[in-house]
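> coordinates for the following, if possible.
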Amino acid sequence: MNLLKATGTIGGLTLVSRILGFAREMLMSRIMGASAAADAFFVAFRLPNTFRRLFGEGAFSAGFVPLYAQRLQGEDGEAEAKKFSEEVLAVFLPTLVLFTLVFQLIMPVFVAAISGYSGEKLELATYLTRITFPYLILISLVSLWAGVLNSLAKFTAAAFAPALLNVCMMLALILFPQGGPDTAFWLAVSVTIGGVIQLGLLIISAVRAGVSLRLRRPKITPGVKQFLVVVIPATLGAGVYQISAFIDTFFLARIGTGALSWFNYADRLNQLPLGVIGAALGTAILPAISRHVGANDPDKAAHVQAQALDLGMFLTLPAALALCVAAGPLAGALFQGGEFTARDADITATVLAIIVLGLPAYVLVKVLTPGFYSRQDTATPVKTAAVVLVVNVVLNFVVQAMSTDPLFRIAGLSAVIAITSWLNCAILYVILHRRGHFRVPGWLASRILRQLLAGAVMVAALYGLEMVFADWFTGSAGRRIVAVGALVGIGMGIYFPLCWTIGGVDRQAFKDLLRRKRPAANA
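The predicted structure follows:
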């Protein structure tokens, strides 16, 4: 597998989705502002997405992809892999439906416990969450079909599917722009409709790839047992991460009106490189590492992981540094306007500048965890996540108790997220290192140092530009967008050529890709 090409395919299509997501957030900030209705919708949107990460993307992929890939390598590979997928689907779907029905019944209590809302705001948040919650079933099934396609090295449909959700939500904002509870209702409806369309795309793509799954009667077969042995610890581990997300929501909702909105818009910018780079790398390398581990070739597995770390840092470091330096201009240009005031943009910028300090760690975790999942070790990330969760909770309680100032409290919460992300990354790496599964080779350490040097030069240039053209960043919306576009372009124009010049990038890999030649075996 060409890691650079696979990552480029996934990352490029994810970038399309993220750009549409930005367009959606720009519309939403101007129409909804940082209002109570906006906060209620963000609660309704975060809850099914949090459970999606629990049942769908992380835990499911960790258990399903390696086992599916192993069956493809067998004598009757395609038939065995298809049978395994149908057996898992037969158990997975009823579990999701039952889970969703239970939460529909307890929704008022659950939303109240998470958000701390009361009165009309609680009623609205509960109503919206009941509408969005079926998205959990749909997007979790998307994860199953995505796992099948990714194992076949067909990444396009799964990478593009999230764009369809953004299109649906943008249509809701365009068609119902009055703001308040009415717009929030149609946004919630668009989330579920988007899930239906995403699932349809993945099923059609799988059929075209020659995989048509039929529904079986639920039965705990040997394959399902093997899957559960792997996926239950992964689910517990993902559960720890999602408890952390619930904790963040818990604290944000209690900071005051607007906090969830400010954090959401800042995190949208933070999620751009994380989704484009981190998710793409994690998706691309898991099947490759699994095949090398299954073939008893740990050196090749470690080399794939080192390549992914190299590419991840090459792309993430400039993103993190630029987002931190240009947080103010970015938040103002993208979100300020309409119902979203200059104060809202300033607070969003503060949150962004802090939270992106953990961005390289977020991406590194995506690169390191496949080193465990490919060996069907999902227990170790669970233990690591539990330690990180405890630290997260303790630090959050300390920070929130230190002051009643909303700005201090949301900045402190952002700092805790960044700190605990680095802690998680460090623990995972130390464990892999001690087990002899992965160590940072000398060539990689040297290359990262050169990337940091190029990043430092870029930061100095961006600071200078912000000082010289300060009036452009506080002018009209058009001037702000032009100024930010120029800032991004100049930053890229400094970092990437400098990295190429001083050896901060694998030049040969890029040359091979550009020439459309088959890369060497060690690439």
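> all contacts plus neighbour counts: C-alpha atoms, from now on.
Noted.
> can you map out the strands along the stretch 301-450 of the chain?
Using DSSP state E, counting those that start in this stretch, the stretch 301-450 of the chain contains no strands.
> quick one, helices of it?
327-335, 342-355, 359-368, 370-373, 379-402, 406-435, 442-468 (DSSP state H, counting those that start in this stretch).
> mind checking which of those helices is nearest Val109?
Closest approach to Val109 among those (CA to CA): helix 379-402, 21.9 Å.
> what helices or strands is that closest one leaning on?
For helix 379-402, the packing partners by 3 or more CA pairs under 8 Å, 6 or more residues apart in numbering; DSSP states H and E come out as helix 222-255, helix 406-435.
> out of the helices of the stretch 301-450 of the chain, which is closest to Gly493?
Of all the helices of the stretch 301-450 of the chain, helix 442-468 sits nearest to Gly493, with 9.0 Å by CA to CA.
> one more, for comparison:
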Amino acid sequence: MPQPAASKDLSPEKSTSGLLRGSSVVSGATLLSRVMGLARDIVFARFAGAGAAADAFFVAFKIPNFFRRLFAEGAFAQAFVPVLAEYRQQGGIAAARALNDRVAGSLGGTLLLVTLFGVVCAPLVAGIFAFGWWWDGAEREKFALATDMLRITFPYLMLISLTGFAGAVLNSFDRFAVPALTPVLLNLVLIAAAVLATGWFEPPIMGLAWGVLVAGVVQLLFQVPFLIRAGLLPRPRWDWSHPGVRKILRLMGPAIFGVSVTQISLVLDTVLASFLPTGSISWLYFSDRLTELPLGVFGVAVATVILPSLSRQHMAGDPQRFRHTLDWALRCVTLISLPAAVALVVLAEPLLTTLFQYGRMTPWDMQMAAWSLRAYALGLLAFMLIKVLAPGYFARQDTYTPVRFGLIAISVKMVLSLAFVIPLNHYFRLGHMGLALATAAQAAVNAWLLYRGLRRDDVFRPEAGWIGFLVRLLLANLAMVALLALFLYLWPQWSEWTWWQRCWRMGVMVVAGGACYLATLWVCGMRARHFRPAS
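Presented below is the predicted three-dimensional model:
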């Protein structure tokens, strides 16, 4: 453990108004990234559709992304940031830099070995994630295509994990904008690959796989100048004996389940969906992408900003500010997630049609994707609450309690997925929608257990005013639903309109619905100052 030392590099504790500014920066950058992500998916829908080749690509793209979210964004980030804050607090900037060097070397070496394994054993890895294709002889061609693309996309895991490490270092020093903007480059490269590169490959979908690899290189290189400018560029050293590295490893094991339960459940969706009709994986992909828009813009942004502050507040022994930060974060994500979930349920099919029904995508694809989008939307609030509640544990370096909750939630998810997809599918035709419903239920269970645990340990107590706050939100959402239902009654034929006709109508509905929501909140007495917390 580093010895206490004074350092001019240590920044003062951030107030919650500072958190609001930080969250705004991350939200703005993430919003740009998510908008570009939607543009990317629109291009995917036009060039790839929802057929066998698209299903194979989405599996090959999802596998390295799963491991990236599990380790680089999930367990690693949640274990690394509190330990780095501890070293920075107690040993100064020199101790923090020494830890960065050793984590960079150990992480980079391990990722290289994992990448080599994934490339060499691509059929085995693809068989785990798309077992139904391997099992069904009629789907072997699709399985072979997914395996070939996985050999190209799997190195993305190493590149984007190192990018995630660089972003975690910058976030720990309250530099949030660059990591939040980095995913924009992924979307730009993939759009370019779909438009320009697919014509050079056979099958054309292979161009997207190569685009994923190039995007990983571009994102990693983008971070380097900012690390240099901040004096944070690590000099990698392979040192597993360093106390900080060992501590991060101890915290990472439980954190893999604690913060990445949702990702594990999505992989289970992929495995089960490989037994469902062709197109199911693509329908789930497009509906999940729309659910992740508000989750990424607001939920992840707030969680990213509060974790370093919660870690510092815990190290400083300030439980009151710790509770206040969590309460502020919970109010923010609730304010956003409820209307977002309601809007996704009400506007599911028109929204998907506006964004994706072009080229190879059919009205049937939009109807199927709309059902899974509605199911995912039912769990949006829970998804966001998990993002905010989990840092309440990780900031205190408690990764063992969330793992128990994660195991319970995963068990619920597995039981419900099997129940919805296998027995009931024959009678009620739930199919891919059943997978989305099970995911929403799993998120609700996990969020409730995390919340109850914080209350039980007296780490968090809701501050005054929650009942009135929720009543105002209920009234505002009811008013918004009434207005959106009126628009849908007046404009029922979305599939028959041109791109421009869909876009301006959807724009009117989104703006009018948002204005109605905010206006109702204002009439009910809610003001912006209620979300401008005191220092």
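> looking at the helices of the stretch 301-450 of the first structure, which is nearest to Gly195 of the first structure?
When those are compared (using CA to CA), the closest one is helix 359-368, at 24.3 Å.
> how far apart are the closest one and its match in the second structure?
By mean CA distance after the TM-score superposition for the first structure, the fitted helix 359-368 of the first structure averages 0.4 Å away from its aligned residues in the second structure.
> check which residues of that helix are buried.
For helix 359-368 of the first structure, burial by neighbour count (16 or more other CA atoms under 10 Å) applies to Leu359, Pro360, Ala361, Tyr362, Val363, Leu364, Val365, Lys366, Val367, Leu368.
> what about Trp497 of the second structure, which SS state?
Under DSSP: H, G, I helix; E, B strand; the rest coil, Trp497 of the second structure falls in the coil class.
> residue in the first structure paired with it?
In the first structure, the residue paired with Trp497 of the second structure according to TM-score structural alignment is Gly475.
> any idea how far Ala34 of the first structure is from its match?
Look at Gly475 of the first structure and Ala34 of the first structure: by CA to CA, to the nearest Å, they are 22 Å apart.
> neighbour-wise, which of those two wins?
Between Gly475 of the first structure and Ala34, counted using other CA atoms under 10 Å, the more crowded position is Ala34 (23 against 14).
> what range in the first structure matches stretch 303-318 of the second structure?
So stretch 303-318 of the second structure sits over residues 282-297 in the first structure, by TM-score structural alignment.
> now for Ile285 of the first structure: which residues touch it?
Leu3, Val304, Gln305, Ala308, Val367, Pro370 (CA atoms under 8 Å, 6 or more residues apart in numbering).
> and those, which two are furthest apart?
Farthest pair in the contacts of Ile285 of the first structure, by CA to CA: Leu3 and Pro370, 14.2 Å.
> with neighbour numbers in mind, choose between those two.
Taking neighbours as other CA under 10 Å, Leu3 of the first structure and Pro370 compare with Pro370 leading, 26 against 19.
> pick the one among the buried residues of helix 359-368 of the first structure closest to Ala112 of the first structure.
Relative to Ala112 of the first structure, and with distances defined as CA to CA, the nearest of those is Tyr362, at 29.7 Å.
> counterpart of the closest one in the second structure?
Under the alignment (TM-score structural alignment), Tyr362 of the first structure maps onto Phe383 of the second structure.
> and Leu47 of the first structure, by the same measure?
Aligned partner of Leu47 of the first structure by TM-score structural alignment: Ile63.
> now its match: which helix or strand?
helix 52-67 (DSSP states H and E).
> post-alignment, that helix versus the first structure, mean distance?
Looks like 0.4 Å for helix 52-67 of the second structure (mean CA distance after the TM-score superposition for the first structure).
> elements contacting that helix?
Against helix 52-67 of the second structure (3+ CA pairs under 8 Å, 6+ apart) you get helix 122-129, helix 140-153, helix 156-172, helix 206-229, helix 243-273, helix 280-294.
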